[in-house]
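Enquirer: could you look at this predicted model? Sequence included:
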Amino acid sequence: MGSIQERNILVEKVCQIYDKISKLETLKPSKDVDTLFSQLVFTCIPPSSVNILTLPKDIQEIRSKLIRLCGEAEGHLEAHFSTLLATFQNPLHHLDVFPYYSNYLKLSRLEYDILSEHCSAQSWPPKRVAFVGSGPLPLTSIVLASYHLKETTFHNYDIDSLANAMASCLVAPDPDLSRRMIFHTTDIMDVTDELKKYDVIFLAALVGMDIDEKLKVVQHLAAYMTPGSILMLRSAHGARAFLYPVVDPQDLRGFEVLSVFHPDDDVINSVVISRKSPMNSNIAHKHHHQQLGVNESIIPSSCKYCEFQMFNPLNHMIEELAVDE
């Protein structure tokens, strides 16, 4: 009974915050916007047993709208700070002005540890990485390229040309990153054979605001990624699913899910690492071109997607999170 009561209190509070956010004239950074979204994050971030899928339909609809509002607000926030950073002679020396920079340091370290755990010695470190949905402030790519994968080339994909122009300005003064970070203005659904060139592809949490949209992207990646390459996805767990879409490992047909990690600290996103299945690549192409619905099988997966390895990267992070200023 206690857990039900706690769930009801949580849902009621989230709905109250949603109601206030939905009435804002703009979601660009301001005192009101910052206050409401901070309240939302603080409400959703504590560990919770709430199962989003069991909530009533009207709450599900509010959640879907809230995720889109979060995505819009996040876009405005990144654009605001990307513009601010561009005023510095070397923007990359001032990334800590972004209020959630420390979260990106932790998340990037987490993803690096998970990635290194599951890549073979022959494929490590990856030579070419793609980040889909990089935005105007591509912090994941910047942090990984600066501190963890120092020889890797990062290809950043975003559909918004202005976002890419802003992101390019941030790395342009840096002789190393300007050489290793490439920006592509295109819809990832229009990228085909080029996807075969990447050892690892990261899919941003807000690429595909709902599960159907996200699975269309995953289906497209399954059709064109090289067998054995890695797909890194961001998901959400518990009440954090009010902030970001949830990726069910069972939906990743065509991929072998290697591990799922749910942080319990201020890193909001869960991390799902999967490997492109080596089997039936031709079937993936055939089904993709026939434009099957996202709930249909892309590839009969030969993997055991439920075989999650008990790997806790946070055990490795404490001593290594310090970043040279």
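Expert: That came in fine, so what should we check first?

Enquirer: for the rest of this, base every contact and every neighbour count on C-alpha atoms.
Expert: Noted.

Enquirer: what helices and strands are in contact with the helix or strand encompassing V271?
Expert: In this assignment (DSSP states H and E), V271 forms part of strand 270-276. When contacts are defined as 3 or more C-alpha pairs under 8 Å, 6 or more residues apart in numbering; DSSP states H and E, strand 270-276 sits against helix 101-118, strand 230-235, strand 255-261.

Enquirer: and with 10 Å instead?
Expert: helix 101-118, strand 200-203, helix 211-224, strand 230-235, strand 255-261 (3 or more C-alpha pairs under 10 Å, 6 or more residues apart in numbering; DSSP states H and E).

Enquirer: and these as CSV, adding mean neighbour count?
Expert: Formatted as CSV, the helices and strands packed on strand 270-276 follow (neighbours: other C-alpha atoms under 10 Å):
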stretch, mean neighbour count
helix 101-118, 18
strand 200-203, 23
helix 211-224, 21
strand 230-235, 24
strand 255-261, 25
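
Enquirer: and these as JSON lines, adding distance to A165?
Expert: JSON lines is the format used below for the helices and strands packed on strand 270-276 (distance: least, C-alpha to C-alpha, whole Å):
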{"stretch": "helix 101-118", "distance to A165": "21"}
{"stretch": "strand 200-203", "distance to A165": "20"}
{"stretch": "helix 211-224", "distance to A165": "24"}
{"stretch": "strand 230-235", "distance to A165": "25"}
{"stretch": "strand 255-261", "distance to A165": "33"}
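
Enquirer: V129: which of those is closest?
Expert: strand 200-203 (4.9 Å; C-alpha to C-alpha).

Enquirer: so what touches the closest one?
Expert: 111, 115, 119, 126-134, 140-141, 154-157, 195, 214, 217-218, 221, 225-226, 228-235, 273-275 (C-alpha atoms under 10 Å, 6 or more residues apart in numbering).

Enquirer: mind running it again at 8 Å?
Expert: When contacts are defined by C-alpha atoms under 8 Å, 6 or more residues apart in numbering, strand 200-203 is touched by residues 126, 128-133, 229-234.

Enquirer: ok, second structure coming up, stack it against the first:
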Amino acid sequence: MDPLIASRAGRRSSEDGGYPSFASTSEPGADIYRRFQSLERLLNETRRRLQRFTELDPHVGSIEEMVFSLDDHGLVAEMFLNGLSSHLLTLQHVAYGLWETELERRFIQSLGTAASIDSYRLTPRFRRLIEREVDLLGGAKPARALFIGSGPVPVSAILLHEYLGVPVDCIDIDASAVAQSRTLLERLSLRDRIGVSLTDGAAVDASRHDMVLIALLAKPKAEILAQVSESARPDCRIICRTSLGLRTIVYEPMNPAEDLKHFRVADRRLALHHGDTISSLLLARHEP
């Protein structure tokens, strides 16, 4: 198992802090610990910020800024994460999901005036993500791609088509998301190149595709990956998204022991850029 991925499997769920309280000392590194304590205070404020987007939006921005600035302090970050309760982490994931959903809703609402997908606020970070994932292909150009868990704003599918010029089939289990994304693609004149269907990722037939991209929020990961392993062609490039390090505060990571039973990590591209939240794994099936 990839050691970086495996390190996320042992998180504790206690309420006790998992890092030393050096904030009142003059020891080397005390400033770093004070910054981690500031991040913890932000996380504890999340619940009361949920009701109004005008409060949630800057709150999420503050959490992201702290995460991006502290994520390279590996051992301290790991202790910090291990000390967070599962309840507090789940709350952050819910809040981040609500924040993204509202951004998507506002973008769809603006489609009368929006000229392109670049009008969507998160497009710049998704561009960098897709560029890293295209790099994972190692120069190979798929003939047809499948995107599992495309959501109401299939920005990844749109950018994948833009970068590779290939047709993309999207699937999602949410009927509302499928309807909204079809409307969006129609308005962006992309319905002939990007299709969207209401399909359970755990039952998808990936045999028509030579690239499969699995969204970070697509669940249940273990069942989806098992189905992809069973149905995809031997030469299919399979990329699965996850979160690592402090970025697991905003996105729930994969459970490698469960999700990667049928695969090994052949390569990866990590979210290291200030502003990026999602990492990508190129998966290879275990030899029979």
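Expert: Received it, and whenever you're ready, just let me know what you need. All values derive from a computational prediction rather than experimental measurement.

Enquirer: give me the TM-score for this pair.
Expert: Comparison of the two superposed chains (TM-score structural alignment, normalised by the length of structure 2) gives a TM-score of 0.78, and 257 aligned residues with a C-alpha RMSD of 2.7 Å.

Enquirer: hang on, the earlier thing: quick one, which of the helices and strands packed on strand 270-276 of structure 1 gets closest to Q60 of structure 1.
Expert: Of all these, helix 211-224 comes closest under C-alpha to C-alpha, at 12.4 Å.

Enquirer: quick one on the thing from earlier: closest to L162 of structure 1 among the contacts of strand 200-203 of structure 1?
Expert: Distances from L162 of structure 1 to those, taken by C-alpha to C-alpha, are shortest for G133, at 13.0 Å.

Enquirer: once you drop chain neighbours, what's closest to the closest one?
Expert: D158 (4.9 Å; C-alpha to C-alpha, 6 or more residues apart in numbering).

Enquirer: now the equivalent of the one you found over in structure 2: how far from S181 of structure 2?
Expert: Using TM-score structural alignment, the partner of D158 of structure 1 in structure 2 is D172. The spacing between D172 of structure 2 and S181 of structure 2, counted by C-alpha to C-alpha, to the nearest Å, is 10 Å.

Enquirer: looking at those two, which one has more neighbours?
Expert: Taking neighbours as other C-alpha atoms under 10 Å, D172 of structure 2 and S181 compare with S181 leading, 25 against 22.

Enquirer: in what helix or strand does the aligned partner of the more buried one in structure 1 lie?
Expert: Under the alignment by TM-score structural alignment, S181 of structure 2 pairs with A167 in structure 1. Assigned by DSSP H and E, A167 of structure 1 belongs to helix 161-171.

Enquirer: which residues sit against that helix?
Expert: Residues contacting helix 161-171 of structure 1 (C-alpha under 8 Å, 6+ apart): 79, 82-83, 85-86, 90-92, 135-138, 158, 177-178, 181, 183-185.

Enquirer: buried stuff in it?
Expert: 161, 163-164, 166-171 (16 or more other C-alpha atoms under 10 Å).

Enquirer: now G208 of structure 1: closest residue in space that isn't a chain neighbour?
Expert: Counting by C-alpha to C-alpha, 6+ apart, G208 of structure 1 lies nearest to K214, which is 4.0 Å off, once chain neighbours are set aside.

Enquirer: please pull up the equivalent of that neighbour in structure 2.
Expert: In structure 2, K214 of structure 1 lands on K221 (TM-score structural alignment).

Enquirer: surely its match and P256 touch.
Expert: No. Between K221 of structure 2 and P256 there is no contact, the gap being 9.9 Å when judged by C-alpha atoms under 8 Å.

Enquirer: now for these two: what residues contact both?
Expert: In contact with both K221 of structure 2 and P256: no residue, using C-alpha under 8 Å, 6+ apart.

Enquirer: follow-up on the earlier one: any idea which of the buried residues of helix 161-171 of structure 1 is closest to M279 of structure 1?
Expert: Nearest to M279 of structure 1 among those, with distances taken as C-alpha to C-alpha, is N164, at 35.2 Å.

Enquirer: and the gap between that closest one and H285 of structure 1?
Expert: The value you get for N164 of structure 1 to H285 of structure 1, if C-alpha to C-alpha is used, is 30 Å.

Enquirer: and T140 of structure 1, by the same measure?
Expert: 30 Å.

Enquirer: now V204 of structure 2: how far from L84 of structure 2?
Expert: With C-alpha to C-alpha as the criterion, V204 of structure 2 and L84 of structure 2 are 36 Å apart.

Enquirer: now the longest helix seen in structure 1, how far from the chain's geometric center?
Expert: Longest helix in structure 1 by number of residues (criterion: DSSP state H): helix 57-85. Between the centre of helix 57-85 of structure 1 and the centre of its chain there are 14 Å (C-alpha atoms, centre = their mean, to the nearest Å).

Enquirer: repeat for stretch 81-95 of structure 1
Expert: Distance, centroid of stretch 81-95 of structure 1 to centroid of chain: 23 Å (C-alpha atoms, centre = their mean).

Enquirer: which outside residues touch it?
Expert: Against stretch 81-95 of structure 1 from outside (C-alpha under 8 Å, 6+ apart): 97-98, 101, 136-137, 166-167, 169-171, 173-174, 325.

Enquirer: what of stretch 262-279 of structure 1?
Expert: By C-alpha under 8 Å, 6+ apart, stretch 262-279 of structure 1 touches 45-47, 103, 106-107, 111, 114-115, 205, 222, 225-237, 240, 244, 249, 254-261, 299, 301-303.

Enquirer: and if you look at stretch 6-19 of structure 1?
Expert: 36, 39-40, 43-44, 49-50, 59, 62, 66.

Enquirer: possible to save those as a markdown table with distance to Q16 of structure 1?
Expert: Listed next are the contacts of stretch 6-19 of structure 1 as a markdown table, based on distance: C-alpha to C-alpha, whole Å:
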| residue | distance to Q16 of structure 1 |
| --- | --- |
| L36 | 10 |
| Q39 | 11 |
| L40 | 10 |
| T43 | 11 |
| C44 | 13 |
| S49 | 20 |
| V50 | 17 |
| I59 | 12 |
| I62 | 11 |
| L66 | 11 |
